[in-house]
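> This is a predicted model, with the sequence first.
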Amino acid sequence: MIFRDSDLFDILDLVRTAGQREILPRFRRFDAPDVVEKKSSIDLVTDADLETEAYLTAELLKQWPEALVVGEEACESNPALVSALADADLAFVIDPVDGTFNFQAGLPVFGTNLAVVKGGETIAALIHDSVLGDTLIATKAAGARWLRADGIEAAIRVAAATDLSMMVGTISINDISREERRRIAGNLAQTKMAFAYNCSAYEYWLVATGKVHFIGHHKLMPWDHLAGVLLHEEAGGVTRRFDGSPYLPGQTTGGILSAPDADSWEMILSRVVLAS
């Protein structure tokens, strides 16, 4: 199956339409949105997630009928879709509303992630903010750009390396033991400021545009990370799993860390992620 760089802009049109049609009309509704707990009170799904994913899946399969579509909500009923990513000729990975907890709480800190995977490699990606209408977009070996809703666009770049005491960053600790949370939270006190948005889309947005220095996660679901990792790397950053290996489609374990460069990556890993 053929995927051209220009096809990403057709997909962006679909994502924008989905935002206008399925996400924004359900945001900050006066009547309570349909919210269902998946695994816990902070792991939620809403009708916006379900309808957005259904719309994008159907539209993508119209153009690429043989492609694999891996949506976060579809994987709830068919987890095997994730492992199929590694061998797929062409796949689209979707998180329709990344940051559902924020969305249902009325906080405009959520986004739509979409990654294009071909032959086990992420070749294109976007993160779209339906509220502002802005998008980060990247294709492999062609850099990453910020497309504003008003038509202005510019290349993005990660933050410059600096001492840990001057860095702003976060390590997500929601999916680890309380003892590990205490340890990492204590290590983050070495930084200038630690932050958390409970939203991979916005965390990758900030680290890829140089507003923060690093982000890290222990849980590696592809819809949370594939798009953001390509954007960060194309903006000049270094992202690796905690063991130093590259993050590849289909991997769900091992932890992941994004930093300005290789030296910063090593320093943050040793002093924040691993230090006792």
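Happy to help now that I have it. Residues are numbered from 1 along each chain as shown.

> all contacts plus neighbour counts: C-alpha atoms, from now on.
OK.

> what's downstream of the top helix by length along the chain, the next helix or strand?
In the chain, with assignment by DSSP state H, the single longest helix is helix 47-63. Under the assignment DSSP states H and E, the closest C-terminal helix or strand after helix 47-63 is strand 68-71.

> next one: that following strand to chain centre, how far?
15 Å (C-alpha atoms, centre = their mean, to the nearest Å).

> next one: stretch 158-173
Put simply, stretch 158-173 sits 18 Å off its chain's centre (C-alpha atoms, centre = their mean).

> Buried ones in it, by neighbour count?
Within stretch 158-173, the residues that qualify as buried are 158-159, 161, 164, 167-173, counting by 16 or more other C-alpha atoms under 10 Å.

> Can you flag which of these belong to strands?
Counting by DSSP state E, the part of the buried residues of stretch 158-173 found in strands is 168-171.

> May I see the residues you listed organised as JSON lines, with distance to residue 68 added?
Output for those, formatted as JSON lines (distance: C-alpha to C-alpha, whole Å):
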{"residue": "168", "distance to residue 68": "37"}
{"residue": "169", "distance to residue 68": "34"}
{"residue": "170", "distance to residue 68": "32"}
{"residue": "171", "distance to residue 68": "31"}
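
> of all those, which comes closest to residue 238?
The shortest gap between residue 238 and any of these belongs to residue 169, at 14.4 Å (C-alpha to C-alpha).

> and the closest one, what does it touch?
Residue 169 makes contact with 191, 193-195, 212-215, according to C-alpha atoms under 8 Å, 6 or more residues apart in numbering.

> give me that answer again for 6 Å
Residues in contact with residue 169, defined by C-alpha atoms under 6 Å, 6 or more residues apart in numbering, are 194, 212-215.

> Now do the longest helix of the chain: which elements does it pack against?
Judged by 3 or more C-alpha pairs under 6 Å, 6 or more residues apart in numbering; DSSP states H and E, helix 47-63 is in contact with strand 91-98.

> Remind me what the strand it packs on packs against, helices and strands.
Looks like strand 91-98 contacts helix 47-63, strand 68-71, strand 111-118, helix 222-234 (3+ C-alpha pairs under 6 Å, 6+ apart).

> Tell me which of the ones you listed sits nearest to residue 137.
helix 222-234 (6.9 Å).

> Which strands and helices lie in contact with whatever helix or strand comes next after that closest one?
Using DSSP H and E, the helix or strand that directly follows helix 222-234 along the chain is strand 238-241. If you count contacts as 3+ C-alpha pairs under 6 Å, 6+ apart, strand 238-241 packs onto strand 256-259.

> Tell me which residues are up against the strand it packs on.
214-217, 237-242, 265.

> From those residues, pick the one nearest residue 143.
residue 237 (11.1 Å).

> Pretty sure that closest one sits against residue 264.
No - applying C-alpha atoms under 6 Å as the test, residue 237 and residue 264 come out as separate, 10.0 Å apart.

> here comes the other one, which I'd like you to weigh against the first:
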Amino acid sequence: MVIDPQRVTDIIRETAQLDVLPRFRKLADDDIMEKAPGDVVTVADYEAEVRLSKALGALAPGAEILAEEAASRDGLELDDYHSDADTWLIDPVDGTRNFSKGETPFAIVVAYVTGGRVEQAWIHLPVEDQTIVAERGSGAFVAGGERLAISNDVAIGSMTGLINFRALGDSVSVEQMKSRAEAFSELRNFRCAGFDFVQLAKGNKHFSLYRRLWPWDHAAGSLIFSEAGGYVARVDGREYRPLERTWGLLCAPSEKSWQDIHEHLSTPN
């Protein structure tokens, strides 16, 4: 089933305007909670997720909904989540810690999965009122605007990106990762995966290496970056499928640069 991308964009924008932006920099102390030590959630997350789940569910009757806050509340173990049904993936406020502090960036992230693969994706930046949309095989676009294109391949010494120093697992020490990371031009963590993927797809940075993968965080962005011309694969080289519980994802401008980055970080000193 192909979902009308404009209808989803409209739903997401409405959610941002009604549930998210009115709370930005106006949260009371009791509007901010902890799901787990160090993992915050706000009333805006909950309210936005309810609206998105109801509206998106009505667009695709029969599709399942996997949303971050409901999964946390219900104690869902993603290792045990298996479904052949079409699935909505929803992160109502990606970058919640930034949002809770009255800081940017933060985003609303939605993906539509069919047969275990992301087929359509949306990342909305509420403050900028900008939505990035992608459909498999059709490219990635700013909604109502230009087509996105990634940055060109450059030498490692000229690359800007993001590195989680534990993303390659026990085979590579954190100390080695930090040492090898010094070769890159600049590393920056926005603490918002959705915004990070937008920067990748717009060509404002070259690569990102993520460790802990949540489907609502990385599914939409992986398709958007791929459709903008980038190369995405798990750190073991396999295709990324968001409903398979795994860790380690590397996004780079091309397969060659993916290999160059992986080899640079993983080759023993």
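Received the coordinates, thanks. This structure is a prediction, so every number in the text was calculated from the model and none was measured.

> What TM-score do the two superposed chains give?
The TM-score (TM-score structural alignment, normalised by the length of structure 2) is 0.92; 266 aligned residues with a C-alpha RMSD of 2.1 Å.

> of residue 237 and residue 264 of structure 1, who's got more company?
residue 237 (26 against 21; other C-alpha atoms under 10 Å).

> Residue in structure 2 paired with the more buried one?
Counting by TM-score structural alignment, residue 237 of structure 1 lines up with residue 230 in structure 2.

> From residue 259 of structure 2, how far off is the closest residue to that match other than its chain neighbours?
Distance criterion C-alpha to C-alpha, 6 or more residues apart in numbering; nearest residue to residue 230 of structure 2, sequence neighbours excluded, is residue 253 at 4.6 Å. To residue 259 of structure 2, residue 253 of structure 2 is 11 Å away according to C-alpha to C-alpha, to the nearest Å.

> quick one, which of those two is more surrounded?
Shown here are residue 253 of structure 2 and residue 259; by other C-alpha under 10 Å, residue 253 has more neighbours (26 against 15).

> which residues touch the more buried one?
153, 230-231.

> what does it align to in structure 1?
By TM-score structural alignment, residue 253 of structure 2 lines up with residue 260.

> Same list, the contacts of strand 256-259 of structure 1, but as a markdown table with distance to residue 70 of structure 1 please.
Shown next, in a markdown table, are the contacts of strand 256-259 of structure 1 (distance: C-alpha to C-alpha, whole Å):
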| residue | distance to residue 70 of structure 1 |
| --- | --- |
| 214 | 27 |
| 215 | 24 |
| 216 | 23 |
| 217 | 20 |
| 237 | 26 |
| 238 | 25 |
| 239 | 22 |
| 240 | 22 |
| 241 | 21 |
| 242 | 25 |
| 265 | 29 |
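
> ok, and the most crowded of these?
residue 214 (30 neighbours).

> In structure 2, what residue corresponds to that residue?
Residue pairing (TM-score structural alignment): residue 214 of structure 1 is matched to residue 207 of structure 2.

> And residue 127 of structure 1, by the same measure?
By TM-score structural alignment, residue 127 of structure 1 lines up with residue 123.

> I'd say that match and residue 134 touch.
No - counting by C-alpha under 6 Å, residue 123 of structure 2 stays clear of residue 134, with 9.2 Å between them.

> Pull out the buried positions in stretch 30-46 of structure 1.
Buried residues in stretch 30-46 of structure 1 (16+ other C-alpha under 10 Å): 33, 44-46.

> out of these, which are inside strands?
44-46.

> now the helices for the stretch 101-250 of structure 2?
174-181, 193-201, 215-227 (DSSP state H, counting those that start in this stretch).

> Quick check: the aligned residue for residue 48 of structure 2 in structure 1?
Per TM-score structural alignment, residue 48 of structure 2 is aligned with residue 52.

> What separation is there between its match and residue 111 of structure 1?
Taking C-alpha to C-alpha, one finds residue 52 of structure 1 at 12 Å from residue 111 of structure 1.

> Equivalent analysis for residue 269 of structure 1, please.
27 Å.

> what about these two, which has more around it?
residue 111 (28 against 20).

> For the more buried one, which residues are in contact?
97-98, 128-129, 201.

> Just give me the match in structure 2 for it.
Using TM-score structural alignment, the equivalent of residue 111 of structure 1 in structure 2 is residue 107.

> Can you tell me how far its match is from residue 134 of structure 2?
16 Å.

> same check, this time on residue 247 of structure 2
24 Å.

> Show me which of the two is the more surrounded one.
residue 134 (29 against 18).

> Excluding sequence neighbours, find me the nearest residue to the aligned partner of that one in structure 1.
The alignment partner of residue 134 of structure 2 in structure 1, by TM-score structural alignment, is residue 138. Nearest non-adjacent residue to residue 138 of structure 1, counting by C-alpha to C-alpha, 6+ apart: residue 144, 4.3 Å away.

> got it, and residue 85 of structure 2?
residue 63 (6.1 Å).

> which residues do residue 52 and residue 111 of structure 1 both contact?
With C-alpha under 6 Å, 6+ apart, residue 52 of structure 1 and residue 111 have no common neighbours.

> Please pull up the equivalent of residue 159 of structure 2 in structure 1.
Superposed on structure 1 with TM-score structural alignment, residue 159 of structure 2 falls opposite residue 167.

> how close does its match sit to residue 45 of structure 1?
For residue 167 of structure 1 relative to residue 45 of structure 1 (C-alpha to C-alpha), the value is 33 Å.

> Likewise for residue 243 of structure 1?
Distance of residue 243 of structure 1 to residue 45 of structure 1, computed by C-alpha to C-alpha: 32 Å.

> same thing with residue 174 of structure 1?
Taking C-alpha to C-alpha, one finds residue 174 of structure 1 at 17 Å from residue 45 of structure 1.

> next one: residue 206 of structure 1
Taking C-alpha to C-alpha, one finds residue 206 of structure 1 at 24 Å from residue 45 of structure 1.

> Give me the number of neighbouring residues for residue 74 of structure 1.
Residue 74 of structure 1 - counted by other C-alpha under 10 Å - has 16 other residues nearby.

> what do we get in structure 1 for the residue nearest to residue 85 of structure 2?
Per TM-score structural alignment, residue 63 of structure 2 is aligned with residue 67.
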